[in-house]
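In: okay, predicted coordinates and the sequence, questions at the end:
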Amino acid sequence: MAGRRSRGGRPLDEKDLAALRSRTDMVAGYGLPPEAAEHTDAILLAFLSEPRTVGEISDRRLVYRSHVHDPHVLAVERRTAVRHLSRLVGASRVSEVEPGRFRAT
């Protein structure tokens, strides 16, 4: 990263590089610390003890509590479900047992 500069125009130092590495680690967990992603995975895997659709997973609410009814909630819940499912399918922890229905393996 020699020659790289911060947004303020100054050269990057070790503190900047450590912050970037930390950010990269968080992005790998979709913007969350790894423990949060693991916690959500555990909840999702337990819920997937029987086949479920993305809609059913979204209704289960992985991000927002059930009393929150803002307009963006359903889109966030659906995107979160799809991202976690994609990663868990890739790790062979979830399988698509029939089109659109997922179950923990």
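Out: All right, it came through fine. Just so it is clear, the model here is predicted, and its values are computed rather than measured.
In: can we go C-alpha only for contacts and neighbour counts from here?
Out: OK.
In: strands of the chain, start to end?
Out: Secondary structure of the chain (DSSP state E): strands at 94-98, 101-104.
In: for the chain, what's the longest helix?
Out: Longest helix in the chain by number of residues (criterion: DSSP state H): helix 73-90.
In: where do the helices of the protein begin and end?
Out: Using DSSP H, helices in the chain cover 14-28, 34-47, 54-60, 73-90.
In: okay, now Ala46: neighbour count?
Out: 12 (other Cα atoms under 10 Å).
In: give me every residue that touches it.
Out: Ala104 (Cα atoms under 8 Å, 6 or more residues apart in numbering).
In: take this one as well and set it beside the first:
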Amino acid sequence: MDFNDYQKLANRTLYGNEQVLTNCALGLAGETGELIDSIKKYTFHGHDLNKEELVKEMGDVLWYLSQIAEWADIPFEEVAKQNIEKLQRRYPDGFSKEASLNREES
């Protein structure tokens, strides 16, 4: 499935009103917090890494991101494409600490 297909299929479950953008932004923050909490429990509390939980929470984050893009009439694939292009400019040889410390902001 490509990003634009995902965006359109996900939009089928969006409950819309005049506050869609705010709802999606707050939902994104909440779901990101749940993802981070799962990672915190693994990293600091001795829990097993729960991959099913990670997939579920990452899916929720992805849903909210796709719907913010949908609201703004931005093809979700464009978000992914521009992010990869930015990373290629910043780190043409892959990530390194040196490249990170000395990169120019664009």
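Out: Thanks, I have the structure now. None of these values were measured; they are calculated from a predicted model.
In: overlay the chains and give the TM-score.
Out: Here the superposed chains carry a TM-score of 0.33, computed using TM-score structural alignment, normalised by the length of structure 1; 55 aligned residues with a Cα RMSD of 4.3 Å.
In: with mean neighbour count added, can I get the strands of structure 1 in a markdown table?
Out: Shown next, in a markdown table, are those (neighbours: other Cα atoms under 10 Å):
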| stretch | mean neighbour count |
| --- | --- |
| strand 94-98 | 16 |
| strand 101-104 | 20 |
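In: could you dump those strands into TSV with distance to Ala19 of structure 1 added?
Out: Below are the strands of structure 1 laid out as TSV (distance: least, Cα to Cα, whole Å):
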stretch	distance to Ala19 of structure 1
strand 94-98	33
strand 101-104	35
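In: quick check: Leu45 of structure 1 touching Ala104?
Out: Yes. With contact defined as Cα atoms under 8 Å, Leu45 of structure 1 reaches Ala104; the gap is 5.6 Å.
In: now do the shared contacts for those two.
Out: Common contacts of Leu45 of structure 1 and Ala104 (Cα under 8 Å, 6+ apart): Val94.
In: before we move on, back to that, any chance of the helices of structure 1 in CSV, plus distance to Glu96 of structure 1?
Out: Below are the helices of structure 1 laid out as CSV (distance: least, Cα to Cα, whole Å):
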stretch, distance to Glu96 of structure 1
helix 14-28, 23
helix 34-47, 13
helix 54-60, 11
helix 73-90, 8
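In: residues touching Leu88 of structure 1, list them.
Out: Applying Cα under 8 Å, 6+ apart, the residues near Leu88 of structure 1 are Val94.
In: please, where are all the strands along structure 2?
Out: Under DSSP E, structure 2 gives no strands.
In: return the distance of the longest helix that structure 2 contains from the chain's centre.
Out: Taking DSSP H as the criterion, structure 2 has its longest helix at helix 20-44. Centroid displacement of helix 20-44 of structure 2 relative to its chain, using Cα atoms, centre = their mean, to the nearest Å, is 10 Å.
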